[in-house]
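K.L.:
let's see this in three dimensions:
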Amino acid sequence: MSKIRKRPRKTSPKNPPQSPATATTTSWLANLLGGLILIVFLIAVIAGGWFWRYAHAPLAIERYPQEFTLEHGTSMKAAARQLAEAGIVDDPQLLSWLARFTGQAARLKAGSYELTGPTSPLQLLDKLTEGDVTLGTLTLIEGWNLRQLRAALARNPDLRHDSASLSDAELLQAVGDQSGRQLAEGMFFPDTYHFAKGSSELAVLKRAYKSLQQNLAHAWEARSANLPLSTPYEALIMASLVEKETGRPSDRSLIAAVFVNRLRIGMRLQTDPAVIYGMGEQFDGNLRKADLLADGPYNTYTRAGLPPSPIAMPGMAALHAAVNPAPSKALYFVAMGDGRSYFSETLVEHNQAVRRYQLGK
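P.N.:
I've put the predicted structure just below:
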């Protein structure tokens, strides 16, 4: 029996040699891919350089200053469109892309802005996200009453007028007063207040109210002993009288002394500014004897004690004088015609001063 021989298996090599055509195709594809990558890289470099230049080059603004306002809730897309319509940017889409690329698109802050000189798109976005807003100003003058304060608010073009329709009680409640008072006179501190344009009147008034409370508290803590004033509010009323009666700053503490001395002995204050305040818009600039005889809550000729409320906004100097009167026994004073007042301890001396300085005798 003959043996059957097995044929050996043919095995193909692991890496068979490529044909010249296949090798050429592979090399061509590799070169093409490398070329495409190089082209994409060059395009990215060129685009990146162009975008960097756009971000840092000044915007093509024809004139300065440029003012604009972003309302609350304005999106980046809407803001870019608004800026394009105002002639501040040429392409709103580019500005939006830059904002998204830098992570600033969602951080816009509402307010009024002003561009005063050459500004790049990146600087513009920094301004919008940092809240670098332009400021309005409101100055409240010592001695103003609430009617004058409200008129100043109404005239201010940079404020959002949201307090004009409020009554005194509603106004006090809106600024955080919890006393239950019905009169807002004298409850705001006279000063210059800066605010972002478009701010609420109530926001500014809250600051003025808080400032008054702080300054009044400081004055009350530093008050002299044995004053005939039982509360900080009474000190505020006294300070308003001192403010309106003062023609010369150095006289404040002496005027306060006269009022304090009168309160101590139950003598009526007889201060004209309180009567004038009580007359309101009926006052025509001339205070007559009949006005002094007409009884009313602010007529300190017919009623003893302090009036029911301040008659104006007192400044810090008047607050300090009201609770720290000069060591004087004076009960009278009369205007000398040059801003100063003449102070007297007796009625006889006072009448002589009136004849001399008021009647020219």
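
K.L.:
from here on, contacts and neighbour counts on C-alpha atoms
P.N.:
Fine.

K.L.:
any idea how far the strand or helix carrying Ala239 is from the chain center?
P.N.:
Using DSSP states H and E, the element containing Ala239 is helix 232-245. Between the centre of helix 232-245 and the centre of its host chain there is 26 Å, according to CA atoms, centre = their mean, to the nearest Å.

K.L.:
who's in contact with stretch 171-182?
P.N.:
Identification of contacts with stretch 171-182 by CA atoms under 8 Å, 6 or more residues apart in numbering yields Ser163, Asp168, Ala169, Ala184, Leu202, Ala203, Leu205, Lys206, Tyr209.

K.L.:
next up, for comparison:
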Amino acid sequence: MLKKRLLGGVSVMMALVLLAAAVAVWQTKAFVATPLSIQSPQLFTVSVGAHYHRVIRQFEDKGWVASSVWAKLAPRLYPELTRVQAGTFQLQPGQTLAQAFTTLRSGQQYQAAITFVEGSTFAQWRAQLQSAPHLDNTLEELTEAAIADKLGIARDKLEGLLLPETYAYDVADTDIELLQRAAHAMDVALEKAWQQRADDLPIKTPYELLILASIIEKETAVASERTKVASVFVNRLRKGMRLQTDPTVIYGMGADYDGNIRKRDLRTPTPYNTYVINGLPPTPIAMPGKAAIMAAAQPAQTDYYYFVASGKGGHQFSTTLAEHNRAVRDYLKVLKNQ
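P.N.:
A predicted model of the protein is given here:
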């Protein structure tokens, strides 16, 4: 009789143990399946050497998960939770704790992005870099010449020497690292265009090609016109005519430009006033994109020496001054009727 009671007691104990284990498994499963308490995407940084328990404590401190006794059991039932990687990751609303840890061990770190548009200037790039989120700013106190030196560029001005594109970057990357990438990208694009340049271009160096490309970039945003605009400037250079392009005048005016160019501005000498100087200005006037660089290297074969805005989103190209003057009058009529 006693033996039966002992067996019965053992059975009850085993049943209770099994029940407790089942409850623990169920509760732990429910714990890791609980969504994070976040209402918007959140960045989370896993430091080098961090482990599951440290991450859980950080989640608790942020209020993303409630403190739970089941947190300690979770890595025993789900050992994959312990394999987190160092870095900064973006966690999304609705992610469960298990899904969050999947993100933390994925190695796919969060990346921000910055877009520099074609035709922008280095001054505009600096302003963008200073306001870019999650980017470590190290250049705010440096002059442009000092930044160029850090980039290994033997020039005082960086205008035109950085390729305008969209660049992704990791959290805590530095602005100088991003500029290094942009400088390298421009080197590659410029070298490619220089190797593929047309024969007999009146351009002596890749830097001169870059200067011409920057003028083309500022003169038209119409892709189909780039090579024709390039042909006008190339034809003028071959003939020894001044380029007479307004964007260079504007660049030379600097802070004095108020949105209008007056006749006196066209007569005021600056190193960039192509109504006054012969040939190309001393530096690029903007950051040209790949298409403008290639247009400078491979201009269309035309007899054009002039162009003026058509008033309809493009330009009217002319061979003679008489044709150009008629095109100017047509443009003024369009403006008057608008």
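
K.L.:
picking up where we left off before, which bit of the second structure covers the helix holding Ala239 of the first structure?
P.N.:
Using TM-score structural alignment, helix 232-245 of the first structure corresponds to residues 206-219 of the second structure.

K.L.:
the matching stretch: average distance to aligned residues in the first structure?
P.N.:
Stretch 206-219 of the second structure: mean distance to aligned residues in the first structure after superposition is 0.9 Å, counting by mean CA distance after the TM-score superposition for the first structure.

K.L.:
give me the contacts around that stretch.
P.N.:
With contact meaning CA under 8 Å, 6+ apart, stretch 206-219 of the second structure is reached by 118-119, 160, 190-191, 194, 203, 226, 229-230, 245, 247-248, 280-289, 292-297.

K.L.:
just the buried residues of those.
P.N.:
In those, burial by neighbour count holds for 118-119, 160, 190, 194, 203, 226, 229-230, 245, 247-248, 280-281, 283-289, 292-297, counting by 16 or more other CA atoms under 10 Å.

K.L.:
mind listing which of the residues you listed are in helices?
P.N.:
Among those, the members falling in helices (DSSP state H) are 190, 194, 226, 229-230, 247-248, 292-297.

K.L.:
just send these back as CSV, with distance to Val334 of the second structure too.
P.N.:
Conversion of these to CSV gives the following (distance: CA to CA, whole Å):
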residue, distance to Val334 of the second structure
Leu190, 38
Trp194, 39
Arg226, 23
Val229, 21
Ala230, 25
Pro247, 22
Thr248, 25
Ala292, 28
Ile293, 31
Met294, 32
Ala295, 29
Ala296, 30
Ala297, 33
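
K.L.:
max pairwise distance over these: which two?
P.N.:
Across these, no pair lies farther apart than Trp194 and Pro247, at 23.7 Å, counting by CA to CA.

K.L.:
what's the helix or strand for the residue positioned nearest the centre of the first structure?
P.N.:
Among the residues of the first structure, the one closest to the centroid is Phe195, at 2.8 Å (CA atoms, centre = their mean). Taking DSSP H and E as the criterion, Phe195 of the first structure maps to strand 192-196.

K.L.:
after superposition, how close is that strand to the second structure?
P.N.:
Its matched residues in the second structure lie on average 2.7 Å from strand 192-196 of the first structure after superposition (mean CA distance after the TM-score superposition for the first structure).

K.L.:
matching residues in the second structure for that strand?
P.N.:
Here strand 192-196 of the first structure aligns to the second structure at residues 166-170, judged by TM-score structural alignment.

K.L.:
now tell me what touches the matching stretch from outside.
P.N.:
Thr88, Gln109, Tyr110, Gln111, Ala112, Ala113, Ile114, Thr115, Phe116, His134, Leu135, Leu178.

K.L.:
among the residues you listed, which two are most distant?
P.N.:
Thr88 and Phe116 (24.1 Å).

K.L.:
which non-adjacent residue is nearest the residue mapped onto Gln130 of the second structure from the first structure?
P.N.:
Under the alignment (TM-score structural alignment), Gln130 of the second structure maps onto Ala154 of the first structure. Closest residue in space to Ala154 of the first structure, ignoring its immediate chain neighbours: His161 at 6.9 Å, by CA to CA, 6 or more residues apart in numbering.

K.L.:
what about that neighbour, neighbour count?
P.N.:
For His161 of the first structure, the count of nearby residues is 17 (other CA atoms under 10 Å).

K.L.:
that one against Ala152, yeah?
P.N.:
No - at 11.1 Å, His161 of the first structure does not count as touching Ala152 under the criterion of CA atoms under 8 Å.

K.L.:
need the longest helix for the first structure.
P.N.:
Longest helix in the first structure, counting by DSSP H: helix 20-56.

K.L.:
the helix or strand just after that helix vs the second structure, mean deviation?
P.N.:
Using DSSP H and E, the helix or strand that follows helix 20-56 of the first structure in sequence is strand 66-70. Aligned to the second structure and superposed, strand 66-70 of the first structure gives a mean residue distance of 2.5 Å (mean CA distance after the TM-score superposition for the first structure).

K.L.:
ok now strand 66-70 of the first structure, how far from the chain's centre?
P.N.:
Remark: strand 66-70 of the first structure is offset 18 Å from the chain centroid, using CA atoms, centre = their mean.

K.L.:
what is that strand packed up against?
P.N.:
In this structure, strand 66-70 of the first structure makes packing contacts with strand 111-115, judged by 3 or more CA pairs under 8 Å, 6 or more residues apart in numbering; DSSP states H and E.

K.L.:
ok, residues contacting the strand it packs on?
P.N.:
Residues from elsewhere that reach strand 111-115 of the first structure (CA under 8 Å, 6+ apart): 64-72, 128, 131-135, 196-198.

K.L.:
what residue of the second structure takes the place of Pro65 of the first structure?
P.N.:
Alignment note (TM-score structural alignment): Pro65 of the first structure maps to Ser40 of the second structure.

K.L.:
which residues touch the residue nearest to its match when sequence neighbours are not counted?
P.N.:
Spatial nearest neighbour of Ser40 of the second structure, excluding adjacent residues (CA to CA, 6+ apart): Pro93 at 5.6 Å. Applying CA under 8 Å, 6+ apart to Pro93 of the second structure gives the contacts Pro35, Leu36, Ser37, Ile38, Gln39, Ser40, Pro41.
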